[in-house]
Structures are given as C-alpha cells and as structure tokens.
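J.: quick one, structure for this:
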Amino acid sequence: MSEPGLPFSSSILSAVEQPRPAELALVHGFSHPSALRTAVTCDIVAANPAFTRLFPGLEAGANLLTWMLLDPMARCVLADWETEARLLVGRFREMIGAAQSRRVEEVLRLCRRATDWERLWHGAVPEAASDERIVLVLEPDSGRETAMHAQTFTFEAPHRTWRLDTLVPAG
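T.: From the prediction side, this is the model:
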C-alpha cells in the first residue's frame, strides 16, 4: 500500500459493518473496477483486482481522499484529475456536516497536507456531478485514455454504511 493512501484499521468498522462473503463476492464478481468504500470518510473496505490495477495504491485499507490528494499516482491515472478531485472534496465537505468523528478529523488533518487542499475545499463542485458521469482514466500499463461510466450504489437490505463504486467502459 502506498503511504499517502492512509491505511485505516478494520476496527473502525463495527463487526456488523464488516463485508459479508456475499458482498465481497459482489465486488469481486465485476470484471471492471469496483470497490466498497465508507460513505463519508471514503475508506476503501474492499476492491476487486481490476480496481487495484487501475488505481495503484488504492486497495482495501486505503483512503480515497488522501490517495486522490497526496498520491502522485492519482494524477497519473485520472486524465481530468482536477474535476475528480473537486467532486470528491466537495462531496466530502457536504457529507461531514452531520458526521463529525475522530476519523473525519484524521482524514481532514491528512488532506490539509495537500498543496491543493484550500483551493479544492473552498471551491465550487463542478457540473460533472450529473447522473451520467464519465471518468477519463489512463491505463497504467499503456497510458491509453479510456472513458468510463462511474456509478455509486447504496445497500438497501441489509443496510450498509458504505457505497459500491463501479466503473464500466463507456460506449
């Protein structure tokens, strides 16, 4: 795991919140990148091999926010890093209002190390936050740009506090 990814202890998630075998099978059943992450703090709970190959250093135990802001690999694999960073930071800013915790403070403390933090934190969330979002990624091996549909799903039954993020090729 890359240092900037901010590992988190699995003890942050209660025993009830640990992914069940069926949920892990769901993540690993996708042939395209998918991962479970906590809704507010963006801790990666589980990720499939396609996800970890596309986003080096962003495996289970890493933090999406700190990876995006502090790991140089984020700028290498996201063709429009600026838009993706603004979206992520903006959503984090919106979600932490009612969710102050020791973990939120820890993530904030680490994110503040990023040279872009103040600008991103105080900036507007871009229009790209539409229902049909395309993320442009650069394949780590070839550098080839690929447009991917980005979708985030919640768990209704049983209710989970994390989200399922998926990327599938567009067109």
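J.: switch to C-alpha atoms for all contacts and neighbour counts from now on
T.: Fine.
J.: the helices in this protein, which residues?
T.: All helices of the chain, identified by DSSP state H, fall at 21-29, 49-54, 64-70, 72-77, 81-95, 102-111, 117-122.
J.: among these, which is the most enclosed?
T.: helix 64-70 (a mean of 25; mean count of other C-alpha atoms under 10 Å).
J.: helices or strands up against that one?
T.: Applying 3 or more C-alpha pairs under 8 Å, 6 or more residues apart in numbering; DSSP states H and E, we find helix 64-70 packed against helix 72-77, helix 81-95, helix 102-111.
J.: who's in contact with the longest one?
T.: Here helix 81-95 makes contact (C-alpha atoms under 8 Å, 6 or more residues apart in numbering) with 40-41, 65, 68-69, 74-75, 78, 120-121, 123-126, 128-129, 135.
J.: try 7 Å
T.: 40, 68, 75, 120-121, 125-126, 129 (C-alpha atoms under 7 Å, 6 or more residues apart in numbering).
J.: so how far is residue 103 from the most centrally placed residue in the chain?
T.: Nearest to the geometric centre of the chain sits residue 64, at 3.9 Å (C-alpha atoms, centre = their mean). Counting by C-alpha to C-alpha, to the nearest Å, the separation of residue 64 from residue 103 is 14 Å.
J.: hmm, back to that, dump the helices of the chain to JSON lines, plus distance to residue 8.
T.: What follows is those, written out as JSON lines (distance: least, C-alpha to C-alpha, whole Å):
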{"stretch": "helix 21-29", "distance to residue 8": "18"}
{"stretch": "helix 49-54", "distance to residue 8": "17"}
{"stretch": "helix 64-70", "distance to residue 8": "11"}
{"stretch": "helix 72-77", "distance to residue 8": "19"}
{"stretch": "helix 81-95", "distance to residue 8": "17"}
{"stretch": "helix 102-111", "distance to residue 8": "9"}
{"stretch": "helix 117-122", "distance to residue 8": "21"}
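J.: here's the other one to compare against:
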Amino acid sequence: MTIQDVGLASSGTRAVSAMAVQPRRTPVRRLGERYTPIGHILQRYREEVGLSQEALAERAGLSTSLVSKIESGARSVSSQTISLLAPVLELNDATRERLVWLTDPELRRIKAPRPVPRTPTPRETVVLQANPNPAAYLEPGTGVVVAANTAFTSTFLGLRIGDSVIEWQLLSPWARGVLADWYLETHLRVRSCREALTGFVPNSYIDAMKTRLRQAQEFEDMWHNRVDVDYAGRSVLRLRHPSDDPDDVRRMYVLVSSDDSPWRHLQLVPTQADTLGTSSDDPSITVLTAESARRRPVPACIPMRASS
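T.: Predicted structure coming up:
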C-alpha cells in the first residue's frame, strides 16, 4: 500500500480530507476559569505507576497524610516535594520542571502557552527560506503551524498553515501514510500536549480539544497511558516517501529549539545525504495571517470553538 493509498483509505478514524484551517489558539488566562490543580495531576501520575498513597509516601520519604492532603488540594506543593516525588513517579526532567512551574503562580503565568499576536519577522522568514530541509514554526503546547517552508508542507501531506499538528496526526488519513511509526509518534505527541497544557490552560479548552480528538478511536489510550520508554527519547523520525514503493522510508533527525521568538522551531535533517524529494532552490514558505485564516473554509465535521 502506497502513501496515497493510506491517505485515501478509510480507517477507524473519521475520514477528514482537509484539516481545520483556522488556528487552535490557546486561550488567555481569565479570572473564573477552572484549571487542573497540581494535586490532581500528581494523583494521575501515581495511579499510572500503580502506587497507593501509602506506597508513594514511603518511597518518597513523606507522610501518607501529606500525600493525601496534596492530592486533595488541602496542602500546597513545594519544589522540594516535587523533587522527592518525581523519581518515584518515574517522571522525566521536562515533566518535573513543568510541575515546579505549577507550584509558583507567577512561573505558571509566564510559562503558560498563549496566543502569539504577530506573524514571523523578515529575519524569521529568511531562516525558513534558507533551510532546504523540512522546517516550521509551531505554537507551544498546541503545535499550531505558524509558518513552514516548502519542504515541510510537501512532506507532511495535508498539514497546512493554521492546522494543529496533534489534530493532523490523529484525524488526517494522510498522517497514517506519512508517519512510518504512526501510533508511537502520535502517542508521543498526545502525551506531550497533555503535559504542556494541563494546569496551564483552562479545563474548558482542554475538554473541547479532547472532544475533537476523540474522533480517533486511539486517542483515549494515548491520552491516559504513558509512551513506550524506548520511544520517548527518540531523536529520529521515520517518514514514508510519496512514491510507489511502500518500503521507501526516510530517517530524519528531529531538532526542536527556541530563541527570543515566541515559537518552537522544528526542523528535520536527513540522517543520510539526501532530501525528501524537495528542491532546495525553491525556498518559498507559507505564513499564517489573520486574512488567510478568514478566507479558508472550515470543515463542518470539526468544531472550531471551545465550548464554555
């Protein structure tokens, strides 16, 4: 089966030939909105590793009473307590750092994903233009594609400017054709999204996002279960080439970085001296603007606004 066959075939996912074209903007924090307390987040992690409150307390050197009060919200959590709990809960450094942010209201406000009120600058545009390999700017948390070069849009078929990467991976039939390790890669994306948003953005936003993503029957399992430990630290992405050969798989190093811009910089670099069939002398890129978002039709099958 070729990549085109996979993209056009029906699957357990509701067929979506065109992803939603308006960006899934992360809402600004407002008074009165409900957020998941850090105690509830820690409780979920405890349940994932199959520990009772008593077992967690004993292994972390804490009292059972303290663990119970933290999970119920009766006691606040310090960064020192997070440091004691993290190894027992088998949390990586990135997750532990996010939990520390949640212990401090000011850090939580600063680190929360938020809408980006501008388009890429000429300098940022030139960076994408100069890259012959797939590259894009993504909004933190939601993974909305803000700008991308030709190599990126021709590699990730059906993923357009203004789309959310996580929705493309789960809901677009093209994703299952492009990503050779679709389940593992999408599971990694779903869990990363969950950890980046939970506690930082309103629950109403997360609930609305989950409603859309449940169109994929695999979503619940991905959301509630941890990523395979051997894949969680992957540095190589395996992509199918859009050719007639289903075994034509390219291995690309995944590089994610950031600077003083508000976006995450994603670029893929071939592990061998080849490109994904794209021409390096065609550096045109596509940029999301408010005008282009308004002009594009919205598929009726995907709700665009978070329910209150």
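J.: quick check: TM-score for this pair?
T.: For this chain pair, the superposition-based TM-score is 0.85 by TM-score structural alignment, normalised by the length of structure 1; 165 aligned residues with a C-alpha RMSD of 2.2 Å.
J.: re earlier: out of the helices of structure 1, which gets nearest to residue 146 of structure 1?
T.: helix 72-77 (10.1 Å; C-alpha to C-alpha).
J.: where in structure 2 does the closest one fall?
T.: Under TM-score structural alignment, helix 72-77 of structure 1 corresponds to residues 173-178 of structure 2.
J.: quick check: that stretch compared with structure 1, mean distance?
T.: When structure 1 is superposed, stretch 173-178 of structure 2 averages 0.5 Å from its matched positions, counting by mean C-alpha distance after the TM-score superposition for structure 1.
J.: list the buried residues for the strand ranked longest in structure 2?
T.: Scanning structure 2 for the strand with the most residues, using DSSP state E, yields strand 249-257. Using 16 or more other C-alpha atoms under 10 Å as the test for burial, strand 249-257 of structure 2 gives 249-253.
J.: and the residue lying closest to residue 80 of structure 1 once chain neighbours are set aside, how many neighbours?
T.: Distances taken as C-alpha to C-alpha, 6 or more residues apart in numbering put residue 136 closest to residue 80 of structure 1, at 6.6 Å, once the chain neighbours are dropped. Close neighbours of residue 136 of structure 1, defined as other C-alpha atoms under 10 Å, add up to 20.
J.: pretty sure the residue nearest to the centre of structure 1 sits against residue 40.
T.: No - in this structure residue 64 of structure 1 lies outside contact range of residue 40 using C-alpha atoms under 7 Å: 10.7 Å.
J.: okay, how far is it across stretch 118-136 of structure 2, tip to tip?
T.: 16 Å.
J.: tell me the contacts of the residue nearest to the centre of structure 1?
T.: By C-alpha under 7 Å, 6+ apart, the contact set of residue 64 of structure 1 is 5, 42-44, 58.
J.: how near is residue 59 of structure 1 to residue 8 of structure 1?
T.: Residue 59 of structure 1 is 11 Å from residue 8 of structure 1, by C-alpha to C-alpha.
J.: meant to ask about residue 101 of structure 1
T.: For residue 101 of structure 1, the distance to residue 8 of structure 1 - C-alpha to C-alpha - is 14 Å.
J.: between those two, tell me which one has more neighbours.
T.: Taking neighbours as other C-alpha under 10 Å, residue 101 of structure 1 and residue 8 compare with residue 8 leading, 16 against 10.
J.: residue 59 of structure 2 - that's part of a helix, no?
T.: Yes - under DSSP: H, G, I helix; E, B strand; the rest coil, residue 59 of structure 2 falls within a helix.
J.: what is the burial count for it?
T.: Residues near residue 59 of structure 2, counting by other C-alpha under 10 Å: 15.
J.: so what corresponds to it in structure 1?
T.: So, by TM-score structural alignment, residue 59 of structure 2 is left unmatched.
J.: and what of residue 162 of structure 2?
T.: Using TM-score structural alignment, residue 162 of structure 2 lines up with residue 61 in structure 1.
J.: ok, the closest residue to its match other than its chain neighbours - contacts?
T.: Sequence neighbours aside, residue 7 is the residue nearest to residue 61 of structure 1 in space, at 4.8 Å (criterion: C-alpha to C-alpha, 6+ apart). Residue 7 of structure 1 sits next to 61-63 when contact means C-alpha under 7 Å, 6+ apart.
J.: list which of the residues you listed are still in contact in structure 2.
T.: Among those, the contacts conserved in structure 2 (both residues aligned by TM-score structural alignment, their matches' C-alpha atoms under 7 Å) are 61-62.
J.: in a markdown table: the contacts of residue 7 of structure 1, plus neighbour count and distance to residue 15 of structure 1.
T.: Formatted as a markdown table, the contacts of residue 7 of structure 1 follow (neighbours: other C-alpha atoms under 10 Å; distance: C-alpha to C-alpha, whole Å):
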| residue | neighbour count | distance to residue 15 of structure 1 |
| --- | --- | --- |
| 61 | 20 | 16 |
| 62 | 25 | 19 |
| 63 | 24 | 20 |
